[in-house]
Structures are given as C-alpha cells and as structure tokens.
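J.: Turn this into a model:
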Amino acid sequence: MKKLLYVLFLVTIVSCGKSSEEISLSQEVDSLKTEITALHRANDTLSDHLLKRSYVTLNYPAFFDSIAEPEEYILQELQQRPGLISKKAVLGGTMRFTRVTFINEDLLVAEFEDGHIMGKTVFRYRLTRNGELGFTNVCDIEY
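T.: Alright, predicted model coming up:
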C-alpha cells in the first residue's frame, strides 16, 4: 500500500511540471514581449528625433540636382497650396507654410502657423515628369 501511494505521489509531482510545448510557447511569448519593448523604444526615439528636428538629411532626390535650394523651392510650392494645411486659422489669422525639412527622398516635414497656433505635417512628395510637385499628407505631428 505504501508503495502504491509513493508511486501515485511521484506521478502527481511529475505531471505538475510544464510540458516541452508549454515551455516552448512560454519562451516564444517572452521573445515577443522583448521585441515589442524594443519596437516601442525605437518608436519613442523616432518621435523624439522628429520633434527635435534631428531628421535633417542632405541626400536630396536626384531630380533636385538642378535646383539650388530644394527646401525653398518646395516651400514656395506649398505656400501656393494652403489647402494642404490640416488646421484652421484662429483669431483672423491666415495659415501659411513657414519651413520645410526633408526626411528622405520620399518624405518631408512642413511647418505651418497663423501667428497664433502652429503645426507640422509629414508629406509624401513626388515630382512628375512635367515638373509639377504632388503632395500627400502622411500624418500630422501633434505638439
């Protein structure tokens, strides 16, 4: 009888442990949690860089080779399109673009203000074969 109880006790203890599948899944979950943490950290770092204007690049797209000041050229193009500004002017002001900074050959940040409020928008831009610039709002940067 004592031997039977001893065997049942051992079987119960052994069966309480995690199976290899459970251990594998637990390790995968831990790995994914670590990856999510790293991605959150990278996202926060990118947001900080964007807000501090650390995204400046001097690698202009090849189609700007013939333009002396690409930022100024794009700023003038944007100033002719105030409808691209997502915020509305307040207290009788008029929204206008004030600064452009390239992120890369596809994206730029355009700053705007009306004298009372200001904002930034990330635009995707393209130069067509006939020399016209096209802009697509990617996102607004909130302060």
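J.: From here on, just use CA atoms for contacts and neighbour counts.
T.: OK.
J.: Now tell me what touches stretch 126-135 from outside.
T.: By Cα atoms under 8 Å, 6 or more residues apart in numbering, the surrounding residues in contact with stretch 126-135 are Phe63, Glu77, Asp106, Phe123, Arg124, Tyr125.
J.: 7 Å instead, please
T.: With contacts defined as Cα atoms under 7 Å, 6 or more residues apart in numbering, stretch 126-135 is touched by Phe123, Arg124, Tyr125.
J.: Compare those and tell me which has the most neighbours.
T.: Greatest neighbour count in those, by other Cα atoms under 10 Å, goes to Phe123: 21 neighbours.
J.: Would you verify that that residue is located in a strand?
T.: Yes. Membership of Phe123 in a strand is supported by DSSP: H, G, I helix; E, B strand; the rest coil.
J.: list the contacts for it?
T.: By Cα under 7 Å, 6+ apart, the contact set of Phe123 is Leu107, Leu108, Val109, Phe135, Thr136, Asn137, Val138.
J.: One more, please, to line up against the first structure:
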Amino acid sequence: MRKLYIICCVAAFLACGRSPEEDKYVSIIDSLKVENKDLQQANDTLSEHLLKKAYIARNYPKYFDTIPEPEEFILKEISQEPGLIPKEAVLGGTMRFTEVSFINDKLITASYEEGHVMGEAVYSYSMNKRGQLQFSLVGIVKE
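T.: Next comes the predicted model:
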C-alpha cells in the first residue's frame, strides 16, 4: 500500500511539469514583460523631458525663415482649430490654446485651458502646398 502511495505521488509530481508548448508561451510572456518595462521607462523619460521643457530646440523649418515670431504664428494658427484640444470645457467655459513651444521641425507642444481645466499636448505640424499649417494630435503630456 505504501509503495502504491509513493508511486502515485511521484506520478502526480511528474505530471505537474510544463509541456514544451507551455514553456514557449511562458518565454513569450517573459519577453513581452521585459519589452513593456523598457517602453514604460522610455515613456517616463520622454515625459520627464517634456515636463521640464528640456526639449526646446529652436530648430524651425525653412518655411518659418520669414516669420519674425514663429511661436506666435503657430499659436495663432492652432487657435483656429479648437477641436484639436483633447479635453472638454466645464461650467460653460471655452477651451483655448495659450502657449506653443517647438520640439523640433515636426513637433510642438501646446498648452490649453479654459479657466478651470488645463493641460498640454504634443502635436505634429506641417505646411500644405497652399501655405496653411496642418496639425495632428500626437499625445497628451499632462492633464
């Protein structure tokens, strides 16, 4: 009886091991966890730089050569598109852009507010063939 009990325990113990297919999926999950951790660290670093405004390059595209105040020009242009603001106003307010800073020749940050709610977002920009700026929301920096 005792031998039968030991044999059953050993058989149960051996049956609890992982199959090769399970090992493959565990390996994939582990590599995804590492990749996720690396991406989170990169995101945190970028967010930290953006919040400190350590990114400002003053490297304007050629089409701003004739414009004396490029940030003011961009602010005026993006202000004409309040639908780009990723937050809704509260208490009957109106969201508006308040400040713009260049990151590089393709990206800007724009601050927005309405008195109660404020935030900052990253936008890509380009000039079309008619000389009009086009903007696209890339991501929210802070809410």
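J.: one step back: report the buried members of the contacts of Phe123 of the first structure.
T.: In terms of neighbour count (16 or more other Cα atoms under 10 Å), the buried residues within those are Leu107, Leu108, Val109, Phe135.
J.: Determine which two of these are furthest apart.
T.: Using Cα to Cα, the two most remote members of these are Val109 and Phe135, lying 11.3 Å apart.
J.: The second structure: helices as residue ranges?
T.: For the second structure, the helices defined by DSSP state H cover 2-15, 20-52, 70-79.
J.: circling back: now intersect the buried ones among the contacts of Phe123 of the first structure with the strands, please.
T.: Residues of those located in strands (DSSP state E): Leu107, Leu108, Val109, Phe135.
J.: I figured the second one was touching Phe102, is that so?
T.: Read it as Leu108 of the first structure. Yes. Counting by Cα atoms under 7 Å, Leu108 of the first structure touches Phe102, with 4.2 Å between them.
J.: ok, back up a step: need the contacts of Phe123 of the first structure in JSON lines with distance to Thr12 of the first structure, can you?
T.: Formatted as JSON lines, the contacts of Phe123 of the first structure follow (distance: Cα to Cα, whole Å):
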{"residue": "Leu107", "distance to Thr12 of the first structure": "62"}
{"residue": "Leu108", "distance to Thr12 of the first structure": "64"}
{"residue": "Val109", "distance to Thr12 of the first structure": "64"}
{"residue": "Phe135", "distance to Thr12 of the first structure": "68"}
{"residue": "Thr136", "distance to Thr12 of the first structure": "64"}
{"residue": "Asn137", "distance to Thr12 of the first structure": "63"}
{"residue": "Val138", "distance to Thr12 of the first structure": "59"}
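J.: for these, which one is nearest His49 of the first structure?
T.: The closest of the contacts of Phe123 of the first structure to His49 of the first structure turns out to be Val109 (Cα to Cα; 12.3 Å).
J.: Contacts only, for that closest one.
T.: Val109 of the first structure makes contact with Val100, Thr101, Phe102, Ile103, Lys120, Thr121, Val122, Phe123, according to Cα under 7 Å, 6+ apart.
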